[in-house]
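# Below is the sequence, then the predicted model.
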Amino acid sequence: MKKIAFGLSTVALSLAAATAQAGEVEVLHWWTSGGEAAAINVLKQEMTDAGHTWKDFAVAGGGGESAMTVLKSRAIAGNPPASAQIKGPTIQEWGDLGFLTNLDDVAKQGDWDSVLPSVVSSAMKYDGHYVAAPVNVHRVNWMWANPEVFKKAGASIPTTWDQFITEAKKIKAAGYTPLAHGGQAWQDATLFEAIALAKGSKFYNSAFLSLSDDTLRSQDMIDVFTTFKAMREFVDPGFSGRDWNIATSMVINGEAAMQIMGDWAKGEFTAAGKKAGIDYVCYPAPGTSGQFTFNIDSLAMFQVDGDDAQAAQQDLARLILEPKFQETFNLNKGSIPARLNMPRDKFDTCAHASMDAFLASSTTGDLLPSYAHGMAVNSMVQGAINDVVTNFFNSESITAEEAVDKLARAVKAADM
């Protein structure tokens, strides 16, 4: 039975009323790297300026697994935070459990249905009602490269995965790490997803949205696993357990040539004072130039007691969609605003490319939810896929054919 708290929709939402009722908001998130911390600090300051108290509850871990474990334990104990960084189908899961609160009045006041693309607004709703506020849109299928390393190695930027392998061998022979990577399940999934995406949007949709058994067992999927395993040759021996931002720093420092990572990586380049197109370059992951796998970061609002706390929570939601926050946050984070028709003048060439690709792909059927980042499937299916993917990447004995069989079986079991 679907249930959700709508009693809070009577909370006064005018700016005067909201700021008159100063309250505390506890926010659970995993924005802890340099670029991410700079981004979330913008929202902290906005809330403080509005007269509220921000209680930071940061749980490190780039994929958010640790944060979700903490959130579940807090919710079970009857003490969830006012707001938590959750997204995609996970929002629906929390809605089904009856934990989320209604943001329709804030959304109506801010005209969210008009200022948000439909792919974003629909992800923020449960049972037709807003329960979360989007802070950004990330493009996941990016490749970040250090042009100086390529120059020294006499290599060219690859535009296909076959070319990636050819150029990576040149880079490795020149004494550099071709692929900066962190051996964590979600990072393995990010790389795997990018390789699968190059097989085409139809294949991607069939495998990761429709969960077609035929597609999961297909020769194309065997090819994806084969290419994925080939990447092991191009990572350094210390990759296991490495955080994503440490891998990004390898590209920044000229130790590594490339990283396949969402555009939150750009926040690290920005924090290091690097300039797009000069110190680093951004390209779509090989073979995916017309596609856009999206990851929408959002803060969902949980039911809280007390008028002051409720007013502060609703004010938090309002501030997230304000143009000032959308611009400043995304300049720091590396992503693009969730809000449409934002001025572009302060954004760099990588952000412009992302904005253009987002709009173009939305008309061609190539705008796709990232399975690796919790936008396409529920957490059970995502976890099942990731287990197969990361076990295969770290095993010397599992063949691509065996991995495909394990994948199909795991998805079927998780999707029952």
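Everything's here; your move.

# okay, CA-based contacts and neighbour counts for the rest of this
Fine.

# Please list all residues in contact with Thr215.
Phe203, Ser206, Ala207, Met221 (CA atoms under 8 Å, 6 or more residues apart in numbering).

# A further structure is provided below for comparison with the first:
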Amino acid sequence: MSKFLASLVAATMLVPAAARAEGTIEVLHHWVSQSEVDALNVIRKDLETKGFQWKDSAVGGMSGANAQQALRSRLTSGDPPGAMQFLGWEGPQWAEQGVVRDLNDLAKEGGWREALPPQLLTFVTSGDAFIAAPINMHRQNWVWANKKIFDEAGIAPPKTWEELIAAGKKLKEKGVTPVAMGDEPWQIGIIFDALLSDLNGPEFYKKAAIDLDPAALNSPEMTKVFDTLREVRGLVDDNFVGRDWAVATGMVINGEAAMQFMGDWAKGEFLAKGLKPNADFYCFATPAKVTSFQYVIDSFGMFTVKDETVQKAQVALAETIMDPKVQKGFNLIKGSIPARTDVSVDDFDECAKLGFNERAEAIKAGSMLGAMTHGFAAKPEFASVFGDVAAQFFVGKMSSEDAVKMLVEGIDNAR
């Protein structure tokens, strides 16, 4: 071997693997916070070990709506990204347009269907096609509570909404803000979703939020949901207008408020301050006779492209996302739990372990429910009606009866 050739080979071996990648895949997503970026790096680094580079296209804001708008523009111009983050019905709806790649061969080979909760399949399949790889699962219906405030008031985590309301009133009498939240419709929607199931059972939730059953929508049970939502409003301070969810979490952390209803993405705020579950703060599901697990998943779909290099990168990315060790590493940072049910959570925090166990129980009990507020129950045109009515009711003076009437009329108009 000549000295020149030997030097060239040696220099090549010193080049990082990512720079010698077999190809590049552009991934469009809406994760822009530091913890989200750090979690994505787990996927990115594993993908690089397979010889492929990740080209980042992050479009933040509006819970993914801005990213979806960017995707529409790309598809219209005939320039789809290699992969895209999906929420709720986004994946199946794009699959109906014939622009999403079928990953069924990979799913069969990797046993994806067997590894995932059956309830998720609605959002990652379309007919016989497997159209997205889910990386995680968040739980929406958590309560986060300041343990010191609870302990000083002699309050234990409530087992019913009656107990929760009573505890809130007790705290309010002591000059403590019982519930921290903002007036954004989705923050209100988290409470509304929980009440639908907690007060009336999982079957009622399915009838109302998924089947859009007229009898369930226009029922005494639905009126009770709004009655209780009004009681919750009485536990919120008057400065809640315009408050970001993370600011509300900070109020609980700093002892300015006792509780917050929020998905487990809020947990990262507590952990970032060095706080520990059950020592500094409580995490428990919204109270119910039959505890539900109202889930939110993030998945990645691959678009139909002609470039064979990108096609190979899509396969590598899908395999990476569904790799148990990647799911573990990603979710340890993200604050969620693995989408796969066969990944150990022994190294996770106590809240994650509780969520993992209650997910297993919910699957058996039929109380594993898609979170409507985040797009995992009724289709968007109907879910928006629930969200609008609940938000108007919460911030206004509307009666429960009028809210039910508005809900029924809104759903009928959207049918």
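Looks like it arrived, so ask away. What you see is a predicted model; the values in this text were computed from it and never measured.

# Give me the TM-score for this pair.
For this chain pair, the superposition-based TM-score is 0.88 by TM-score structural alignment, normalised by the length of structure 2; 397 aligned residues with a CA RMSD of 2.3 Å.

# So which of the contacts of Thr215 of structure 1 wins on neighbours?
Met221 (24 neighbours; other CA atoms under 10 Å).

# what's the average distance of the helix or strand where that residue lies to structure 2?
Taking DSSP states H and E as the criterion, Met221 of structure 1 maps to helix 219-230. Comparison of helix 219-230 of structure 1 with structure 2 after fitting gives an average deviation of 1.3 Å (mean CA distance after the TM-score superposition for structure 1).

# what sits up against whichever helix or strand comes after that helix?
With elements assigned by DSSP H and E, the helix or strand that comes after helix 219-230 of structure 1 is helix 244-252. When contacts are defined by CA under 8 Å, 6+ apart, helix 244-252 of structure 1 is touched by residues 33, 62, 144-146, 180-182, 187, 256-259, 265, 268-269, 274, 279-280.

# about what we covered before: for Met416 of structure 1, state which of the contacts of Thr215 of structure 1 is nearest.
Of all the contacts of Thr215 of structure 1, Met416 of structure 1 sits closest to Ala207, with 16.1 Å by CA to CA.

# so that closest one touches Ser218, yeah?
No - contact criterion CA atoms under 8 Å: Ala207 of structure 1 and Ser218 do not qualify, at 9.7 Å.

# Which secondary structure elements does the helix holding Met221 of structure 1 sit against?
Contact partners of helix 219-230 of structure 1 among helices and strands, from 3 or more CA pairs under 8 Å, 6 or more residues apart in numbering; DSSP states H and E: helix 185-197, helix 379-393, helix 400-414.

# how big's the offset between the first one and structure 2?
On superposition with structure 2, the average gap between helix 185-197 of structure 1 and its aligned counterparts reaches 1.2 Å (mean CA distance after the TM-score superposition for structure 1).

# Any idea how far that helix is from the middle of the chain?
12 Å (CA atoms, centre = their mean, to the nearest Å).

# which residues sit against it?
In contact with helix 185-197 of structure 1 (CA under 8 Å, 6+ apart) are residues 63, 140-141, 161, 181-182, 203-204, 221, 224-225, 227-228, 244, 260-261, 285-288, 370-373, 386-387, 389-390, 393.

# and Gly64 of structure 2, how many neighbours does it have?
Gly64 of structure 2 has 17 nearby residues by other CA under 10 Å.

# residues of stretch 280-294 of structure 2 that come out buried?
281-288, 290-294 (16 or more other CA atoms under 10 Å).

# Reformat those residues as TSV; add distance to Glu109 of structure 2.
Shown next, in TSV, are these (distance: CA to CA, whole Å):
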residue	distance to Glu109 of structure 2
Phe281	42
Tyr282	41
Cys283	37
Phe284	37
Ala285	36
Thr286	38
Pro287	40
Ala288	39
Val290	36
Thr291	34
Ser292	32
Phe293	29
Gln294	29
